[in-house]
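[1] Coordinates for the following, if possible.
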Amino acid sequence: MTASDFWDFSTSVYRRKDVADTCLALQDRYGLDVNLLLYCCWRGKILTGEEMAAAIALATPWRDEVVRPLRRLRRALKPGFPPMPEEDVQALRERIAAAELDSEKLQQQALDAASGRKSAPKPEAAEANLKTYLALERISADSRLEALLTVLRAGAFPEVETAPLAISAS
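    Take a look at the predicted model:
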């Protein structure tokens, strides 16, 4: 497995039906890190609380200092920025979007390098890891969250039929 395996997995999952909107809802409504959500699905083994906490500790400063500011700036430019020329603002926004994507890829490379990952993604590991991530972030389960995570898991493992993800039933 190479560092690009995580990126390739993530972009493949993200392109599947409803996953992009699901990830954005998990990010915007619950404050979750999409790269960490995808990491939970990709990792291939059930992480201990300490291992998940280490991944969060690795990802959080980069997300907070680099990824989120780029995202905020990109979103701020979406409606334009009069009196600046619209096409120039949108060209700048596209460059910022590319930088945001590059920053997310770097975050994934760091997670991959720290993981020592050797096994293929597994649905049962993904479910356990998602539950651990939510617990460490102190995110309370609700039916909307469980539905969103079920869509994410289905996107990560389209070949596997699974029941809805139940976070509260641990």
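
[2] drop to CA atoms for contacts and neighbour counts, all remaining ones
    Noted.

[3] All the helices of this structure, in order from the start?
    3-15, 19-30, 34-42, 49-62, 68-77, 86-115, 123-136, 143-156 (DSSP state H).

[4] could the ones you listed be laid out in a markdown table, adding mean neighbour count?
    Putting those into a markdown table (neighbours: other CA atoms under 10 Å) gives the following:
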| stretch | mean neighbour count |
| --- | --- |
| helix 3-15 | 17 |
| helix 19-30 | 16 |
| helix 34-42 | 24 |
| helix 49-62 | 16 |
| helix 68-77 | 16 |
| helix 86-115 | 17 |
| helix 123-136 | 20 |
| helix 143-156 | 20 |
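
[5] I'd like the structure of this one too, to check against the first:
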Amino acid sequence: MGLWDWALEVYARQPVAAACLHLQDAHGQNVPYLLWAAWMAREGRSADLKDAAGLMRRWDAEIGAPLRGVRRALKAPRPPVDDAAKEALRDAIKAVELRGERLLMESLEALSAPSGATVSVLDGLVAAAAASGDPPRRAALEKLASALEKPFG
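    Next comes the predicted model:
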């Protein structure tokens, strides 16, 4: 299964979404990058993590974080701006943000070597987080790994 389809499937599970958002908001991590690392571990793929982390950091600084910031800024009331019009703009930005995440994931997937020996999801997440230069506490990555390893049902 390709990265994007897999990511949509696992992110729909509440423990995965909650763990991802915690890593993003409390630890400054990039969710598409972490999901890519977990997918690579499960698929037995490899990539140059420093190159991937560099791509992710540039993308997040220039595109991902600014879009997220605008979307979040539009959450609060902004009188006299019409609430319905504001929400429509917020929804449009959310759609662009999601498209940006997909483009980042497709770019990361393109860096991935073909399947080989799998590694644990936690090991993949730890290695990717270390390559990003600012790894979160291991416990936060363990929560995400645990949520990702639960069977679908």
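
[6] How about the contacts made by the most centrally placed residue in structure 2?
    Centroid-nearest residue in structure 2: residue 31, 1.8 Å away (criterion: CA atoms, centre = their mean). By CA atoms under 8 Å, 6 or more residues apart in numbering, the contact set of residue 31 of structure 2 is 20, 21, 23, 24.

[7] Need these in TSV (columns: distance to residue 89 of structure 2).
    Formatted as TSV, the contacts of residue 31 of structure 2 follow (distance: CA to CA, whole Å):
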residue	distance to residue 89 of structure 2
20	25
21	22
23	27
24	23
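
[8] what about the nearest residue to residue 160 of structure 1 once chain neighbours are set aside, distance to residue 77 of structure 1?
    Spatial nearest neighbour of residue 160 of structure 1, chain neighbours left out: residue 154 (7.5 Å); criterion: CA to CA, 6 or more residues apart in numbering. Remark: distance between residue 154 of structure 1 and residue 77 of structure 1 (CA to CA, to the nearest Å) = 33 Å.

[9] what does residue 110 of structure 2 align to in structure 1?
    Aligned counterpart of residue 110 of structure 2 in structure 1: residue 113 (TM-score structural alignment).

[10] swap in residue 59 of structure 2?
    Match for residue 59 of structure 2 (TM-score structural alignment): residue 62.

[11] And residue 74 of structure 2, by the same measure?
    Checking TM-score structural alignment: residue 74 of structure 2 goes with residue 77.

[12] what do you get for residue 96 of structure 2?
    Match for residue 96 of structure 2 (TM-score structural alignment): residue 99.

[13] what's that match in contact with, if anything?
    residue 70.

[14] Same question for residue 19 of structure 1.
    Per CA under 8 Å, 6+ apart, neighbours of residue 19 of structure 1: 13, 151, 152, 155.

[15] Just give me the match in structure 2 for the third one.
    Put plainly, it is residue 152 of structure 1. Per TM-score structural alignment, residue 152 of structure 1 is aligned with residue 144.

[16] wait, the residue nearest to residue 160 of structure 1 sits on residue 148?
    No. Counting by CA atoms under 8 Å, residue 154 of structure 1 stays clear of residue 148, with 9.9 Å between them.

[17] What lies in contact with stretch 79-91 of structure 2?
    Contacts of stretch 79-91 of structure 2 (CA under 8 Å, 6+ apart): 71, 74, 75, 77.
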